[in-house]
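Colleague: no sequence for this one, just the structure:
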């Protein structure tokens, strides 16, 4: 439901794709969020794995991030968050004609 969330970050929290800081010392890392809607997270994971296998732009992104020293898990976490942002924009674009125009 597009009206359920107010921002991309809220959808990421619901989906369990928002990063959780897990830094230690000089190492800045984020860990995977184990909360949220697990079915939605599973669906996003399926989308990301498929894109990693078939989408040339995603494959280039994975190669670039691997060269930077990111692990496969970190790359998937970033791609899940990116996919969540795309879904949020798509939901809002689809719901935009139904919304009344606000007075300026």
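Modeller: Perfect, I can see it now. Keep in mind it's a predicted model, so treat the numbers as computed, not measured.

Colleague: Please make it C-alpha for all contacts and neighbour counts, starting now.
Modeller: Will do.

Colleague: Please report how far the residue lying closest to residue 21 once chain neighbours are set aside lies from residue 59.
Modeller: Residue nearest to residue 21 in three dimensions, not counting chain neighbours: residue 30, with 4.4 Å by CA to CA, 6 or more residues apart in numbering. Plainly put, residue 30 is 22 Å away from residue 59 if you go by CA to CA, to the nearest Å.

Colleague: Next up, a structure to set beside the first:
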């Protein structure tokens, strides 16, 4: 957890962070092809499952679909999942630290 102090760093590591691409006067973003490909594959599978079964994910995709297209919305969903994962890892680390301190105080 100490490697990823922010969700942005975790997204970059997994390859889910968009990279700016400059061509003539257009500014657009594409998916980073580097990073940990296994984690990226897990994120892709998770985003497909979320897209099929989770109403919140469907609402997010429906909101961004007209502007971003199918691939762009999947990219947005993967980035959102990274934020959720990072938040859960941070909370778990804080809870673990709390239990360690309580154990040391009791001893």
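Modeller: Arrived safely. Quick caveat: nothing in here was measured; it's all calculated off a predicted structure.

Colleague: Got a TM-score for the pair?
Modeller: The TM-score (TM-score structural alignment, normalised by the length of the first structure) is 0.84; 99 aligned residues with a CA RMSD of 1.7 Å.

Colleague: about what we covered before: was I right about the residue nearest to residue 21 of the first structure contacting residue 24?
Modeller: No: using CA atoms under 8 Å, residue 30 of the first structure is not in contact with residue 24; the gap is 10.3 Å.

Colleague: So for these two, which residue has more residues nearby?
Modeller: Between residue 30 of the first structure and residue 24, residue 30 has the larger neighbour count (other CA atoms under 10 Å), namely 15 against 8.

Colleague: Residue 78 of the second structure matches what in the first structure?
Modeller: Following TM-score structural alignment, the counterpart assigned to residue 78 of the second structure within the first structure is residue 80.

Colleague: which helices and strands sit right next to the helix or strand containing its match?
Modeller: Residue 80 of the first structure belongs to helix 72-95 when assigned by DSSP states H and E. Judged by 3 or more CA pairs under 8 Å, 6 or more residues apart in numbering; DSSP states H and E, helix 72-95 of the first structure is in contact with helix 8-15, helix 38-54, helix 56-67.

Colleague: do that again at 10 Å, thanks
Modeller: Contacts defined by 3 or more CA pairs under 10 Å, 6 or more residues apart in numbering; DSSP states H and E place helix 72-95 of the first structure against helix 8-15, strand 30-31, helix 38-54, helix 56-67.

Colleague: Tell me which of those sits most buried.
Modeller: Highest mean neighbour count among these (mean count of other CA atoms under 10 Å): helix 8-15, with a mean of 19.

Colleague: if we can go back for a sec, so for residue 100 of the first structure, which of the helices and strands packed on helix 72-95 of the first structure sits nearest?
Modeller: Residue 100 of the first structure sits nearest to helix 8-15 of all those, at 21.2 Å, using CA to CA.

Colleague: Would you mind confirming that residue 15 of the first structure is in contact with residue 81?
Modeller: Yes: Residue 15 of the first structure lies in contact with residue 81 (CA atoms under 10 Å); the separation is 9.3 Å.
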